[in-house]
Structures are given as structure tokens and as C-alpha cells.
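Undergrad: structure for this input, please:
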Amino acid sequence: MNCRKFDLTLIGANDLEVVRKVFKMKVYARISIGSSNSETEKWTPPDKHGEENPAWNYTMNYTIAETMVRHYGTMLVIKLYCRRKLGDRYVGEVHADMRDLYEHAQLYGGSAAMCYPVKKGSVSSKGELRFSCRFGECVSIDNMLLAQGIVDWAKSM
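TA: Next comes the predicted model:
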């Protein structure tokens, strides 16, 4: 199986819609690639100071199948939420096609910084999200080694 490393750094967001009127907004992101499966979803810690201008500078590391960057349709989905004790409130989200990200990053040596508008459903919401991504070299992974990596990952959770 051909795979490659993919590093995603969420830098921050600007001018997000205020979804909490009384207390401070503590915005965090939920990131998924290819599906909205909660088992593979990763989260950033909430930013407790920026409110509608959160800054995370938080990096997540992935190993993705080569087919995810060679074919259209695999989406990177970043959903933003405001942390609350009585249930988190949805702020908006960004969708980016992995192939488009890969092609853009290849123009700059394998990594690039990007800025996408935050959307709520099909309507543009307020604000924009800044992130950078880096794609590693394509490597072939033995299926047995891949299975062992999944078992080790599950034990660490």
C-alpha cells in the first residue's frame, strides 16, 4: 500500500461569527479526512483568549493513502465549535479537496499555507481559517506493518 505523511497545522481564524453572547468564546476545531468517522477525527485544544480570532498553532500528523491525493473527492473537513458547559455551539466549517491541497503544496516544495472562508452549511459565514499543510514523500508500507501500526495506535488511545 502506498502512503505518505501529511502534517496539518491549524494556525488560527479571523473574524468568526460570535455564537456566545454572555461568556467568552473558546473555539476549537474537529478535523477529519475522507469521512466524518468520530474514531478518526482529531481535535485541537480550545483557544481560551482569542474569542472570534482564535489562534492554535497546533499540528496534527497523519499517514494517508496515496489514492487520497491522486483522485478528487477526498475532503479535509475542519469544523469549528465554541466550547460550552451546556453543549458546544457550532461556528462553521471549511472543506478542502485533498488533491487540490496536494497540487498547491507541490508548487511550493511540498508545503503551503492557505486561507479558506468559514461556511455554515452552503452559505458563507463570517470569518476565515488559516492553516498550513505539508506532504511527505510517497512510501510503500507492508500490510503487516500497517496492521501492527494500527494495533499500536489503538493501544495508545
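
Undergrad: from here on, just use CA atoms for contacts and neighbour counts.
TA: Will do.

Undergrad: how close does Leu16 get to Ser36?
TA: According to C-alpha to C-alpha, to the nearest Å, Leu16 and Ser36 sit 23 Å apart.

Undergrad: hmm, Trp56 is touching Ile11, no?
TA: Yes: counting by C-alpha atoms under 8 Å, Trp56 touches Ile11, with 5.5 Å between them.

Undergrad: neighbour count: Leu16 and Ser36, which is higher?
TA: Leu16 (21 against 14; other C-alpha atoms under 10 Å).

Undergrad: give the contact list for the more buried one.
TA: By C-alpha atoms under 8 Å, 6 or more residues apart in numbering, the contact set of Leu16 is 52-53, 91, 118, 125-128.

Undergrad: before we go on, could you also do this sequence so I can check it against the first one:
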Amino acid sequence: MDYRPFEINLTCLEGLEIVHCLFKVHAYAVVSIVGDSSSRQQTPVGKYFGDKPTWNFPMRFCLEESKLRQNQLVLMVQLRYSRIFGGDKTIAEVHIPFKKLLDNCGDNIWDTQFGVHQVIMTPSIKPPRGYLYFSYKFGEKIVNWDGSEGF
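TA: Sure thing, here's the model as predicted:
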């Protein structure tokens, strides 16, 4: 099968006040690919600059080329925060079809692109607002890659 490397760097979350009991929460992001059950990576807890959690955390994935071209893969970023009791909580999500990201590159598929996407809030925080900032790029297609060696 043919695969294409994909790199994403989650920069920061802006315009979404994340406060719990008068304290800023320990926000982090979980990135996965809908359509590929084996993909899941997580940022460390963000540092705060003003009211923005900032990660500046790069991640790499390898996407199946045919699923990418047929619009069968979706980038999902869950914005979560750590809680002492009761486990971690998802506060917002971002869903972006990979085909949209690929098409946005045009002829510059290997150049770093910059993106901003509005977050989808969970019902517990209203009104919906906030933006996730990130950069991304696709690598050259790997023909007949079996996944046994790195990319």
C-alpha cells in the first residue's frame, strides 16, 4: 500500500476561557485520525500565555494514500483538561477532513501550511467560541510501504 507522511504542530487555543474553580486548568490535546483506529497521540499539558493554552507540539502520522484521496480520513483534536477526581474531561473538539487540508496545499503539498479552525464545544461550555491554531505539511508519498521501518 501507498502512504503519505503527515506532520501537524498544534500551536495554541485562543478565545476560549478554560477556568475551573477560579484556576486555569491543565489543558492538553488528544489527536487522532478518524478512519485509522491505530492513530492517537497526545500533547503535554499546555503552558499559558495570558488566557491561551500553548503547546507548540509537533506530531507525525502516516496516512493511507487511497483513504486520503477518497476523503475517508478526518483529523480529530479533542481539547481536554486534567481533573484530580473523576478523570479527565473533554471540553471541545475540532474535526477537519484530511482531503480539505490536502486540497488547501494546492501545488505546494510539501510546504508548511498554517491553519486555524473553530472548535466545537461540548454542551457544558457555552456559547461556542475559540480557535485552534496549527501548522501542517504532507510528505512525499511512500510507495509500497509496509510500516516495518520508520518514515
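
Undergrad: picking that back up, got the contacts of Leu16 of the first structure as a markdown table, with neighbour count and secondary structure columns?
TA: Shown next, in a markdown table, are those (neighbours: other C-alpha atoms under 10 Å; DSSP: H, G, I helix; E, B strand; the rest coil):
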| residue | neighbour count | secondary structure |
| --- | --- | --- |
| Glu52 | 23 | coil |
| Asn53 | 19 | coil |
| Val91 | 24 | strand |
| Val118 | 26 | strand |
| Ser125 | 16 | strand |
| Lys126 | 17 | strand |
| Gly127 | 18 | strand |
| Glu128 | 20 | strand |
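
Undergrad: what's the closest of those residues to Leu145 of the first structure?
TA: Nearest to Leu145 of the first structure out of the contacts of Leu16 of the first structure is Val118 (C-alpha to C-alpha; 38.2 Å).

Undergrad: against Val94 of the second structure, how distant is the alignment partner in the second structure of that closest one?
TA: Aligned by TM-score structural alignment, Val118 of the first structure pairs with Val119 of the second structure. Remark: distance between Val119 of the second structure and Val94 of the second structure (C-alpha to C-alpha) = 5 Å.

Undergrad: quick one: the helices in the second structure?
TA: Under the criterion DSSP state H, the second structure contains helices at 65-69, 98-105.

Undergrad: to Gly46 of the second structure, which of those lies closest?
TA: Comparing the helices of the second structure by C-alpha to C-alpha, helix 98-105 comes nearest, at 24.5 Å.

Undergrad: which part of the first structure matches that closest one?
TA: Going by TM-score structural alignment: helix 98-105 of the second structure matches residues 98-105.

Undergrad: need the contact partners of the matching stretch.
TA: With C-alpha under 8 Å, 6+ apart as the test, stretch 98-105 of the first structure has contacts from 68-76, 110-112, 133-135.

Undergrad: surely Ala29 of the second structure meets Ser82?
TA: No: look at Ala29 of the second structure against Ser82 with C-alpha under 8 Å: they stay out of range, at 10.8 Å.
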